[in-house]
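Chemist: need a structure here:
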Amino acid sequence: MAEMSVTTASLQSFPKSLLCSLSTRKFNSSFHPSAILSPISRFCLISKFNSFRFSAAVVKAASSPHANTKEPMLPPYDVLITGASKGIGYALAKEFLKAGDNVIICSRSDERVVSALDRLRVETGKQHVWIPMQGTKCDVREGDDVKTLVAFAKEKLQYIDIWQINNAGSNAYSFKPLAEASDEDLIQVVTTNTLGLMICCREAINLMQNQPRGGHIFNIDGAGSDGRPTPRFAAYGATKRSVVHLTKSLQAELEMQDVKNVLVHNLSPGMVTTDLLMSGANTKQAKFFINVLAEPADVVAEYLVPNIRSIPTNGSTKATYIRFLTGLKAYSQIFSRIAFGARRNRYVLED
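Modeler: The predicted structure follows:
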């Protein structure tokens, strides 16, 4: 199966999706009882909810001795990246290595992950990068594979400070209406982007909440994450919308369980010039926005990694949404193109 390790923007309805998808914000996962309840029933609801939170905290404290403790997390960081054999996942791994961190990478393809390991060591001159076992794949859709990955990480590094999830996203290299999509393509997109994300988040939380220094989980979003339409790759957009919802839900769950040493964040790399994005550059509108807004994976990773590393470095306790392509940057580049013809034909020839 094909892997996708990039985030694409909606190429058919981009002007609409741009308005909401390119702003920077932080999540608020607080619980707010309904305002239509009477004062008495509302008080009862709050009391029951707080009692539930207290009970959950007691159970969690008994079963996870480190859930409410926090040791300082200092660099170099121990980093695990899924879907890191190419694209944005590979570029992120390279930047973490250049920063001096320890990195474990994995992929569904034995051949690609071994090749990526060799290239990373040559390109960075760093040796502290590993794969679970030479010739052993990790399919994020398989719970046993992910559990094996976690066991290897604990053996090799003891802790995982940063887990970069969902670089192994998929669109099945398919840009066409949903009505024309095959069962196989739909199954690949949904199981990789949604089921794989859930399995990795589950294992990451179980690992990190028992680490005295806790951990940070970063979920990669994509086109559709803001709820705007993604024609020609509707299934992909629907799964990326679920990334944001799942992240918010996990934040709320951890808060309810009084787990303070694990944070779940969202990460938005914007439009990255990988094979998958370029395979969709077959319309006039798609070519325009790829030339104007897309950037190579290395450029995106050079921005994202310092921002990711700053969170544990600063001791942040807030869930964060990190975006590479902000609204100001996007509108500035679009204006420069319209006014001065900038960025024309950067990657593809326009009609």
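
Chemist: only C-alpha atoms for contact and neighbour calcs from this point on.
Modeler: Fine.

Chemist: so how many other residues sit close to residue 15?
Modeler: 11 (other Cα atoms under 10 Å).

Chemist: to compare against the first, here's the next sequence to fold:
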Amino acid sequence: MSTVAITGGTRGIGLGMARALLGSGHRVALCGVDPERVDKVRAELSGDVLAVVADVTDHEQLQRFWDAAVCEFGRVDVWVNNAGISHERKPLWQLPVETARAVVDTNLLGVLHGSAVAMNGMAAAGGGHVWNMEGLGSDGRTVPGLTAYGSTKRAVTYLTKALAAETPPGVSVGLLSPGMVVTDLLTHGYDDPAELAKARKVFNILADTVDTVAPWLAQQAVTQTRNGAHVRWLTTSKVIGRFALAPLRRRELFDA
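Modeler: Below you'll find the predicted structure:
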């Protein structure tokens, strides 16, 4: 069994992966920024789990997270840079400076810090694998109002491919692409109810719940650990198939 460390592991995809991994007998270390949320998740989860408070924008806090996981479990085999935030859907010039900075610091700087901490630790320990989480913008597609968020995800894809060319012996990196998953990030920032209703029609065709996607991602995370791996849930063929079946299959992923 593997030891897996997950940043942003107290909600959404990160928490879903943690649950799936623990259910399969793996050891999990997770972190989050909200102490109350960390305590709640720690109490809810069962198995070999370590839950600590750590802010991914702070390199020293991530180093302490790594050290705590190694102290608890002996080593870290897989590290998942999952922590991420979005912002209200506004043109960049209308986005508050502090909001843009928070998105860049969490989504990009956090991945830089996490990758550096994990790769350094894994190099000293003799090996391991780092996963970075893709999102909207990773493939270069643009969405009005999400320029800052999409830019960070595009950068994470480049970062991961670049890291694959400079990994130390025994260490590998890869990309996890969850596609559209029903979390607070998916519907965040819609001020216009009509726009949200329109978006939900597409989400109901292409999106999936955390309970569907996270267990699959968790399995891939501990099995597909070659350097440069790119694991995608929502493939092009799946997109085409879902649109083709949409008139025949009604899906409702949101509460009324």
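
Chemist: just give the TM-score of the two.
Modeler: Here the TM-score for the pair of chains, by TM-score structural alignment, normalised by the length of the second structure, is 0.93; 252 aligned residues with a Cα RMSD of 1.6 Å.

Chemist: which one's the longest helix in the second structure?
Modeler: helix 147-164 (DSSP state H).

Chemist: should've said the first structure
Modeler: Max-length helix for the first structure by DSSP H is helix 39-63.

Chemist: buried residues in that one?
Modeler: 53, 56, 57, 60, 61 (16 or more other Cα atoms under 10 Å).

Chemist: try stretch 125-132 of the second structure
Modeler: Applying 16+ other Cα under 10 Å to stretch 125-132 of the second structure flags 127, 128, 129, 130, 131, 132 as buried.

Chemist: which residue is the nearest non-sequential neighbour of residue 18 of the first structure?
Modeler: Closest residue to residue 18 of the first structure apart from its sequence neighbours, by Cα to Cα, 6 or more residues apart in numbering: residue 327 at 7.4 Å.

Chemist: what lines up with the one you found in the second structure?
Modeler: Mapped onto the second structure by TM-score structural alignment, residue 327 of the first structure lines up with residue 236.

Chemist: how deep is that match tucked in, by neighbour count?
Modeler: 10.

Chemist: same deal with residue 250 of the first structure?
Modeler: Neighbours of residue 250 of the first structure (other Cα under 10 Å): 19.

Chemist: double-check it against residue 264; I have them as touching.
Modeler: Yes: at 7.1 Å, residue 250 of the first structure and residue 264 qualify as touching, with contact defined as Cα atoms under 8 Å.

Chemist: need the contact list for residue 169 of the second structure.
Modeler: 123, 126, 127 (Cα atoms under 8 Å, 6 or more residues apart in numbering).

Chemist: for residue 192 of the first structure, which three-state class applies?
Modeler: Secondary structure, DSSP: H, G, I helix; E, B strand; the rest coil: residue 192 of the first structure is helix.

Chemist: any idea how far the spatially most central residue of the second structure is from residue 95 of the second structure?
Modeler: Centroid check for the second structure by Cα atoms, centre = their mean gives residue 82 as the closest residue, at 2.9 Å. Using Cα to Cα, to the nearest Å, residue 82 of the second structure is found at 24 Å from residue 95 of the second structure.

Chemist: then residue 1 of the second structure?
Modeler: 44 Å.

Chemist: residue 215 of the second structure belongs to a helix?
Modeler: Yes: assessed with three-state DSSP, residue 215 of the second structure lies in a helix.

Chemist: what's it aligned with over in the first structure?
Modeler: Match for residue 215 of the second structure (TM-score structural alignment): residue 302.

Chemist: check which helix or strand the nearest residue to that match once chain neighbours are set aside maps to.
Modeler: Nearest-residue entry for residue 302 of the first structure: residue 95, 6.4 Å, with adjacent residues in sequence omitted and distances by Cα to Cα, 6+ apart. Residue 95 of the first structure is part of helix 87-98 when elements are defined by DSSP states H and E.

Chemist: same question for that helix: list its buried residues.
Modeler: Neighbour-count burial for helix 87-98 of the first structure [16+ other Cα under 10 Å]: 87, 88, 89, 90, 91, 92, 93, 94, 95, 96, 97.

Chemist: can you redo the residues you listed as TSV with distance to residue 289 of the first structure?
Modeler: Formatted as TSV, the buried residues of helix 87-98 of the first structure follow (distance: Cα to Cα, whole Å):
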residue	distance to residue 289 of the first structure
87	19
88	19
89	22
90	24
91	22
92	23
93	27
94	27
95	26
96	29
97	31
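
Chemist: from the residues you listed, pick the one nearest residue 18 of the first structure.
Modeler: residue 88 (20.7 Å; Cα to Cα).

Chemist: the closest one against residue 168, yeah?
Modeler: No: contact between residue 88 of the first structure and residue 168 fails when scored by Cα under 8 Å: they sit 9.6 Å apart.

Chemist: what's residue 135 of the second structure aligned with over in the first structure?
Modeler: In the first structure, residue 135 of the second structure lands on residue 222 (TM-score structural alignment).

Chemist: would its match count as being in a helix?
Modeler: No: counting by three-state DSSP, residue 222 of the first structure falls outside a helix, being coil.

Chemist: now do it: how many residues are near it, please.
Modeler: Residue 222 of the first structure, neighbours per other Cα under 10 Å, totals 26.

Chemist: sorry, back to before: higher neighbour count, residue 1 and residue 95 of the second structure?
Modeler: residue 95 (17 against 10).

Chemist: the first structure: which residue goes with the more buried one?
Modeler: That one, residue 95 of the second structure, aligns with residue 181 by TM-score structural alignment.

Chemist: so what's its match up against?
Modeler: Shown in contact with residue 181 of the first structure (Cα under 8 Å, 6+ apart): no residues.
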